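Chemist: Provide a 3D model corresponding to the input given below.
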Amino acid sequence: MLGGAKEKIINSKSRTFLLFCFCFIFGVGIFSGFELAAYWLYRLYLLLFLLGFLLILFWHKINWRFFLLGGVFFVLGGARFMFSVPAEDNPNLIKFYNGEQKDLVGYVADEPEIGIDGAKYVVQILDNNISGKILVNLPLYPQYQYGDELKLKCNLQSPKNFVGSNFRYDNYLARQGVWSVCGSPVILSVGEGSSPQSFGIALKNKMLILKSYVGDKINTLWPEPESSLMAGLLYGARSSMPDEIKNNFNKVGLTHIVAISGYNISIIAAILMVSLISFGLNRRRAFWFCISGIILFVLFTGATASVVRAGIMGIIVLLANQLGRLSRVGNILVATAVIILLINPYVLIWDAGFQLSFIATMGLIYLSPIIEEKINLNKKLVGLKSLLLESLISTLSAIIATLPLILYQFGRLSVVAPLANILILWIIPWLMFFGFISVVLSVIFFPLGLVLAWITGLGLKYVIILTEWLAGFSWSSIEISLPIWGLIGLYVILIFVIIRSKKKIHL
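Modeler: Next comes the predicted model:
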């Protein structure tokens, strides 16, 4: 049986490509989970040389060649991760100076994270002899913008992990390229950026100013908590959302609708595609409309790395619906994951958003056709019924695919999540669309925008009231923690079920 499976993989270029990609991903994952010294990178180079030598010797033997190539891609994955770990003894890296006080000059390199009682800034160091990023925690005011140049005095420290928690805060920051925290920061001066990247900084800064302007318009058009919900839907802003609303969304499994992730965008893109087709738009035009919408959304939110990844996942789901060939789309998805890991290998283990995005997209691509086949409707549904059915299928696919990961990462099972998603997800694309139109109209002719905002507000109230009602049940969510072996076991079972079902329905 295993021999037959091996022969199928070896004789299929598509399956061979997929397996080698997974070998690379597996290599990144294994080496991400261990604290290894920098010299391990040289060991991996030696191992890579040995595998290359063996490949030359046994190239004519197809089985040997197949397994050795798998080993090469595994080692390449491990080497890519180890290459991203900065050396402890390199004086050209900011990490070398942790534990010292230094005067530094840098610019705000990412959108500031503004909270209720403070602000976090990622600052890129501008120094000919030192490179790297630092995290600076400052009071809420004065606020600094993306691209602002800061001269500051820091007691540099290594990021500290939270006591009593398995969460690795240091690796969480490492995915952003941050290896040092500025303790007891003192801002000495503020100026306009003059770095070589100033054009790109200025362009992104204009986009973020536009985003801030839209936020002000949202606060004018809708009262709280509707305004916070709309801001979350349009650009993932949650800092101003009341804690009660956040907790309700968390309990009913709807946090993803106010977070920019591939999990959210993939589901919404799939539902929007069917919605447009149901209302008379042909499939080709609906496809390009959705693609354009995702690209504009990514640009509007500042085109950060996480948003770009989310947009890519959403586009892949649309490709799956358009092409209808799972082998091609599956290879595209896995190849995209490899490219993302080549750019930033830390996201595989230390970025829950990437994990949810990738697995939810896999679920929408591979589980949706299986669930649709199992439902086996005798008549073709159109209009609202088709929209609700697609919402049900997309929701169940994403929930089933991501449930083991959610239990492992967050330790909470939302019992009402399927019902909440079915009742609410169908309206989210339309709230986003009409919310955006309301903002645009308010700029052109404010009273007209206000009228449309009032109508859209009814949908926002529907989401808030329904969420509050479902979260009110004592049994709406249950604390369940899943160990790592349970996570692996459940996904092995899920993959087995998909393969069996795939053979039966000839996907």
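Chemist: going forward, measure contacts and count neighbours with C-alpha atoms only.
Modeler: Fine.
Chemist: Checking my notes, R238 in a helix, right?
Modeler: No. Counting by DSSP: H, G, I helix; E, B strand; the rest coil, R238 falls outside a helix, being coil.
Chemist: pretty sure it contacts S228?
Modeler: Yes. Using Cα atoms under 8 Å, R238 makes contact with S228 at a distance of 7.0 Å.
Chemist: Alongside the first, I'd like the structure of this one:
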Amino acid sequence: MRLHEIAFYAITFFLIGVFAASFNLNFAIIVLSAFLTAIIFLFFHFLKFYSFQHSQECENKLIITSFLSLFIIIGAFYYNSYDARQIQSVDIPFSEKTTFNGMVVDYPQRGNAQKLIVSIQPPYSGKILVITKPYPSYNYGDLIQFEGAIKRPEPKNYADYLAKDNIFGIINFPKTEFLAENQASYLKSHLFKLRENIIVNFQKTLPPEKAAFLSGITLGERAEFSKELKDKMSASGTTHLVALSGQNITIIVIAISSFFGFFSRRKSVFWLTLLIITFFVLMTGAEASVVRAAIMGGIILLAKQISRIHSMRNVIAVAAFIMVLYNPQVLRFDFGFQLSFAALIGIVYFSPTIKKIFKMKEGEGFLGWRENFLTTTSAQLAVLPLILINFSNFSPLSLLANILILEAIPLTMIFGFALGAIGFISLPMAIIFSWFVNLFLIYELAIIDIFSKISL
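Modeler: As a prediction, the model looks like this:
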């Protein structure tokens, strides 16, 4: 068995252990299951050995796999250790009115109310979700005094969802008093301000609904979405368009490589691309899908840089392993993480089968329709079980809606980023350029509107 195969199976069994432990199964049961798995592989090895169809390579694979299955125990132990450290680090005064200081440690979610992720300052410790009035507006790095009662999140599935981000309490509309600003990371603070300024440039040059939609597909910002637009996107099956994904990373990589490739060395372009991708991930709040895409993009770029062949199977496994190593709870409790990897696995493994079934020709097709059909259909099929489990609804027409919209999304994103940049140079130029961007947005929102009215 080759090294890359050993790495893949070790990671796979490690993830199985993490997933099993997330159900709070007794550790002894997981250990017993891991040993039973190893014994089963050894049993198949002996069956092969005493048959006439065995090969040395197959025997070695079975023996190595049997030992690698013990990584299930390592994964379960890692999850339990992480969970224990997480709980020990929290000291929150629940269900009692108290006054405490807290610092905003993530990008605020704005809308009818502000949602702030706050790190409580000593003598307490831990992170909580604060829901407060839209004004005064608070920013990342602000130090605020709060007065109110912190409650435990309910129901349990919502508590688990928040716990994956180390958030263990909620406080609704407490009394607030601003104390200081810029108390957190200098770099993240400026990246978040850059994000806000890009969104402002969109708002200055486009109608409100179109500015909100463009902010969504470029930066994942959904604060300005009207209820009507949210309902339309949900009904048409296009909500995922405003969830940051590999498409955003791909467009950034292509744009950087194309622009700087003319006058920079290959090595310089490689490091510059990695740097800008890292800044983009931080600026957009490090959502699971974009982190996954960034890790995978970085691995593929590195493979090309050192002229090594990369296996998509291993790239997917390594990306998942890195994210789970950082936070093992995302594997079960982060729906975005699950959707992101399911869609990617569908694209990699379902696309060839769909291509054969429909006897499709090579090439992307007119305006990329063939590639979009394969990508959309394979991704939708892969995430369908997750959607049915979590939402219990699925519209077959969403496939057609996504194919029609995805034709225009890459150009919309490229021109959207360009519009945001031009807005810093000259507002009149940005207004003129926005007329062109507006054509794409009119088309996309029209498709969403049409398909939201069709029900099967």
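Chemist: Among R238 and S228 of structure 1, which residue is more densely surrounded?
Modeler: Comparing R238 of structure 1 with S228 by other Cα atoms under 10 Å, the one with more neighbours is S228, at 24 against 19.
Chemist: Quick check: the corresponding residue of structure 2 for that one vs E221 of structure 2, distance?
Modeler: Counting by TM-score structural alignment, S228 of structure 1 corresponds to A212 in structure 2. Note on A212 of structure 2: its distance to E221 of structure 2, by Cα to Cα, to the nearest Å, is 8 Å.
Chemist: before we move on, what about A149 of structure 2?
Modeler: According to Cα to Cα, A149 of structure 2 stands 30 Å off from E221 of structure 2.
Chemist: again with A343 of structure 2
Modeler: Taking Cα to Cα as the measure, A343 of structure 2 and E221 of structure 2 are separated by 21 Å.
Chemist: On the three-state scheme, L233 of structure 1 is what?
Modeler: Per three-state DSSP, L233 of structure 1 ends up helix.
Chemist: Leaving out chain neighbours, which residue sits closest to it?
Modeler: Using Cα to Cα, 6 or more residues apart in numbering and skipping residues adjacent in sequence, the residue nearest L233 of structure 1 is V258, 5.0 Å away.
Chemist: what about A149 and E221 of structure 2, which has more around it?
Modeler: Taking neighbours as other Cα under 10 Å, A149 of structure 2 and E221 compare with E221 leading, 23 against 18.
Chemist: residue contacts, that one?
Modeler: By Cα atoms under 8 Å, 6 or more residues apart in numbering, E221 of structure 2 lies in contact with A212, S215, V242.
Chemist: element containing the spatially most central residue of structure 2?
Modeler: Residue closest to the average C-alpha location in structure 2 (Cα atoms, centre = their mean): S289, at 1.9 Å. For S289 of structure 2, the host element (DSSP states H and E) is helix 288-305.
Chemist: hmm, who's touching that helix?
Modeler: Taking Cα under 8 Å, 6+ apart as the rule, helix 288-305 of structure 2 contacts 243-246, 248-250, 267, 270, 274, 277-278, 281, 309-310, 315-316, 319-320, 323, 334, 336-337, 340-341.
Chemist: So which of those residues are in strands?
Modeler: Residues of those located in strands (DSSP state E): none.
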